[in-house]
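In: Sequence plus the predicted model coming up.
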Amino acid sequence: MSIGLTQILVVLVIVLLLFGSKRIRSLGSDLGKAFTGFKKEIKNNDPDRDS
């Protein structure tokens, strides 16, 4: 059983109704900042890099 486009759209509409577009945008922005910081720290803590 695979997830179709219709099911994905229904879930997205429900999430939008529950949280509102402003809250989802804020969560997306926060998640993006966290992911960027995580990638930066991984790059800085590279064990192959000579110190």
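Out: On my side now, so go ahead. The model shown is predicted, which means the values in this text are computed figures rather than measured ones. Numbering: from 1, shown residues only.
In: can we go C-alpha only for contacts and neighbour counts from here?
Out: Fine.
In: Leu16 against Val10, yeah?
Out: No - if you go by Cα atoms under 8 Å, Leu16 and Val10 don't touch, sitting 9.9 Å apart.
In: Between those two, tell me which one has more neighbours.
Out: More crowded of Leu16 and Val10, by other Cα atoms under 10 Å: Leu16, with 14 against 11.
In: State the distance from Arg7 to Val13.
Out: That one is not Arg; residue 7 is Gln. Going from Gln7 to Val13 by Cα to Cα, to the nearest Å gives 10 Å.
In: putting a second one here so we can go through both:
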Amino acid sequence: MGSFSIWHWLIVLVIVLLLFGKGKISDVMGDMAKGVKSFKKGLADDDEPVAKPAIDSKPSDVVSSSTDEKTRAS
């Protein structure tokens, strides 16, 4: 009672083929396969380590010099 019989699935398949046609379904499946391949390639590219940018000055030096200039000006 909870599942469909083979006849229900065959009728659904025939309706889908009539609406979309055989060529359009194969095109959609091909595009889906290309998308999956691109997604997997993107995941593989993300595994490469990313170099951290080098910082020349310390943040405390920058903050302290700007606050010293403000106190000297006033």
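Out: Noted; the coordinates are in hand. Computed from a prediction, not measured in an experiment: that's the story for all the values here.
In: Would you give the TM-score for this superposition?
Out: The TM-score (TM-score structural alignment, normalised by the length of the first structure) is 0.70; 48 aligned residues with a Cα RMSD of 1.7 Å.
In: Tell me the secondary structure at the residue nearest the centre of the first structure.
Out: With distances taken as Cα atoms, centre = their mean, the residue of the first structure nearest its centroid is Leu31 (5.0 Å). At Leu31 of the first structure, secondary structure determined by DSSP: H, G, I helix; E, B strand; the rest coil is helix.
In: got it, and Arg49 of the first structure?
Out: Per three-state DSSP, Arg49 of the first structure ends up coil.
In: Pull the number of nearby residues for it.
Out: Arg49 of the first structure: 8 neighbours (other Cα under 10 Å).
In: Check Val11 of the first structure too.
Out: Neighbourhood size, Val11 of the first structure [other Cα under 10 Å]: 11.
In: circling back to that earlier point, can you find the partner of the residue nearest to the centre of the first structure in the second structure?
Out: Under the alignment (TM-score structural alignment), Leu31 of the first structure pairs with Met32 of the second structure.
In: Spell out the residue ranges of the helices in the second structure.
Out: Under the criterion DSSP state H, helices of the second structure are mapped to 6-45, 59-73.
In: what number of residues lie near Ile25 of the second structure?
Out: 13.
In: Perfect, that will be all.
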